[in-house]
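# take this sequence and fold it.
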Amino acid sequence: MSVINFNIAQWRAWAPGLDSEQAWLDWSRRPVVPEASDAAPDVSFLPAMQRRRLSRLARMAFSVGWPLAEGRDELPLVFVSRHGETPRTFDILSDLATEQPLSPTQFSLSVHNAIIGLWSIMRGETSEMTALAAAGDGLEHGMLEACALLDEGAPAVLLVIAEEQPPQAYSAWIDDVPFPYALGLLLTPGTGWRLTLNSAPQALSKAHWPHALNLVQTLLGQQTLCQHAWKNRVWTWQRNL
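Prediction:
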């Protein structure tokens, strides 16, 4: 069993149609898949020239992360996405299949660490940054990375997890993104939360919602405990009130 402790100082979340705390509160009480939409979050805090380079996934990550980083210099960032820039990659593969010329910009922005690269450039941030692609418990792996940075002396760490809706061509293989979403957590040292990992003797069934969305429900509710099982790993989140 392994245990880590931390505080969630602030958090923000975004999904199409869910762009306020009240909207998320309503969703947490009756969670459903929002109506399909091409809506993207407001990132008007960025200059227009910079905004044009951002995919919707990048806009989602920036929209939840940027306000949490305001006023904080040297803020390490952990970015988590299981599927990354799948729509952009699919466009590149489609161009290859039809023998169209490829865009160097499209390619450079499709790699998994492109978003943290853009973040570093646009904020002038030189702190440690990590981009992770894990399986169904990527949020927890991101927490381990973030808490390691806190343990090394960082006064705060920004953790952002974001997933874009994959193209329809991937629907037979990717079924864990019910709708596009992003969650940002500003983490600080403390004992407000405890995350515990235990092993199960056999593989367990996965949850109905990605755990980042289940965590939003917990953050908005009165529950002090939530669990997330993935394969033979069981993660227990305990809030100490």
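
# could you use CA atoms for every contact and neighbour count after this?
Fine.

# what about the helices in the protein?
Chain-ordered helices for the chain, with DSSP state H as the definition, fall at 21-29, 48-51, 56-69, 86-97, 104-108, 114-123, 138-151, 211-220.

# so which of these comes closest to Glu163?
helix 56-69 (6.7 Å; Cα to Cα).

# so which elements touch the closest one?
The helices and strands touching helix 56-69, judged by 3 or more Cα pairs under 8 Å, 6 or more residues apart in numbering; DSSP states H and E, are strand 2-14, strand 157-163, strand 181-204.

# here's the other one to compare against:
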Amino acid sequence: MINFNIAQWRAWAPGLDSVDAWRDWCQAPTLLAQSDAAPDVSFLPAMQRRRLSRLARMAFSVGWPLAEGLQDLPLVFVSRHGETPRTLDILSDLANDQPLSPTQFSLSVHNAVIGLWSILRNETSEMTALAAAGDGLEHGMLEAAALLNEGAPAVLLVITEEQPPQAYASWINDVPFPYALGLLLTPGDEWQLALHTATVQPTNTQWPHALNLLRTLLTEQGACQHAWKNRVWNWQRKH
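Take a look at the predicted model:
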């Protein structure tokens, strides 16, 4: 069991880039139309913006405002699937006997986002990139809680998923649309996260748990639950 506060949050999806827009969506969640829209990251130099995929832009768009004015801010970055569009491009080049782009490869690896974050923010504190199945959000919370327990005054947790290319449709069915959620976590007891083991019946939930947690935040519910394999995670708002 871990305790923490959610001091601030930011989220982005195509067409959902304000608190009011997210509050409306959380009241009546619907599937978003496919879109090539990307978040505004004009706070970055133009040369650097051109290197960022949409997944990286999403991570920066929710994380950068939360980190404003904070020094030595540890970061936990979570994505189950990572840079699927870049990966498919690389595999396609291999299949067609085309030379591979070193830049494309370097930006496709799972820790590329935190590497870019470190460079662009001149940040040298602890950073972790996780690829953790269907309950990656909770594993990210455990990493963040460990950092808070070691004395960090705050930890930034960012979870983001890109819409996978159609070639992956048979294997990736848990990304209804591109999204990113950033949480600025601080020590406290506003929230409690507890893990229980149980025999869990497989269920297909329409929304990823990061979005269900956001619905809990914005609709002022007191609790939510997330089951994955034999793990049942209980989120409880204590105040």
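
# what about the second structure, which residue is the most distant from its middle?
Distance to the chain centre peaks in the second structure at Asp97, reaching 33.8 Å (criterion: Cα atoms, centre = their mean).

# residue in the first structure paired with it?
In the first structure, the residue paired with Asp97 of the second structure is Glu99, using TM-score structural alignment.

# what do you get for Leu218 of the second structure?
So, by TM-score structural alignment, Leu218 of the second structure is matched to Leu220.

# want to throw the helices and strands packed on helix 56-69 of the first structure into JSON lines with distance to Ala134 of the first structure and mean neighbour count?
Converted to JSON lines, those look like this (distance: least, Cα to Cα, whole Å; neighbours: other Cα atoms under 10 Å):
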{"stretch": "strand 2-14", "distance to Ala134 of the first structure": "18", "mean neighbour count": "18"}
{"stretch": "strand 157-163", "distance to Ala134 of the first structure": "11", "mean neighbour count": "26"}
{"stretch": "strand 181-204", "distance to Ala134 of the first structure": "16", "mean neighbour count": "18"}
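
# those into TSV, with extra columns for distance to Leu144 of the first structure?
Output for those, formatted as TSV (distance: least, Cα to Cα, whole Å):
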stretch	distance to Leu144 of the first structure
strand 2-14	8
strand 157-163	11
strand 181-204	9
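
# closest to Leu149 of the first structure out of the ones you listed?
Shortest separation from Leu149 of the first structure across those is recorded for strand 157-163, at 7.2 Å, computed as Cα to Cα.

# which residues sit against the closest one?
Defining contact as Cα atoms under 8 Å, 6 or more residues apart in numbering, one finds that strand 157-163 of the first structure is touched by 57, 60-61, 64-65, 68-69, 75-84, 139, 142-143, 146, 149-150, 177, 180-188, 212.

# could you do stretch 89-108 of the second structure as well?
By Cα under 8 Å, 6+ apart, the residues outside stretch 89-108 of the second structure that reach it are 82-83, 86-87, 112-113.

# where's the residue sitting nearest the centre point of the first structure relative to Gln106 of the first structure, distance?
By Cα atoms, centre = their mean, the first structure has its centre lying nearest to Ile161, at 0.8 Å. In this view, Ile161 of the first structure and Gln106 of the first structure are 22 Å apart by Cα to Cα, to the nearest Å.

# about what we covered before: what is the burial count for the closest residue to the match of Leu218 of the second structure other than its chain neighbours?
Leaving out its chain neighbours, the residue that sits closest to Leu220 of the first structure by Cα to Cα, 6 or more residues apart in numbering is Leu25, at 6.4 Å. Here the number of neighbours of Leu25 of the first structure (other Cα atoms under 10 Å) works out to 17.

# if I pick Asp137 of the first structure, what's in contact with it?
Contacts for Asp137 of the first structure were tallied using Cα under 8 Å, 6+ apart; they are 211, 228, 230.

# and it, what pairs with it in the second structure?
So, by TM-score structural alignment, Asp137 of the first structure is matched to Asp135.

# again, but for Leu109 of the first structure
Leu109 of the first structure maps onto Leu107 in the second structure, by TM-score structural alignment.

# distance-wise, check its match relative to Pro14 of the second structure.
Leu107 of the second structure is 22 Å from Pro14 of the second structure, by Cα to Cα.

# what do you get for Leu148 of the second structure?
Counting by Cα to Cα - Leu148 of the second structure and Pro14 of the second structure are separated by 32 Å.

# of these two, who's got more company?
Leu148 (20 against 16).

# number of nearby residues for the closest residue to Val113 of the second structure other than its chain neighbours?
In space, and not counting its chain neighbours, Val113 of the second structure is closest to Ala56: 5.9 Å by Cα to Cα, 6+ apart. Residues contacting Ala56 of the second structure under the criterion other Cα under 10 Å number 26.

# give me the number of residues near the alignment partner in the first structure of Trp228 of the second structure?
Trp228 of the second structure maps onto Trp230 in the first structure, with residues paired by TM-score structural alignment. Neighbourhood size, Trp230 of the first structure [other Cα under 10 Å]: 18.

# correct me, but Trp230 of the first structure touches Ser205?
Yes - under the criterion of Cα atoms under 8 Å, Trp230 of the first structure makes contact with Ser205 at 7.2 Å.

# residue in the first structure matching Val175 of the second structure?
Alignment note (TM-score structural alignment): Val175 of the second structure maps to Val177 of the first structure.
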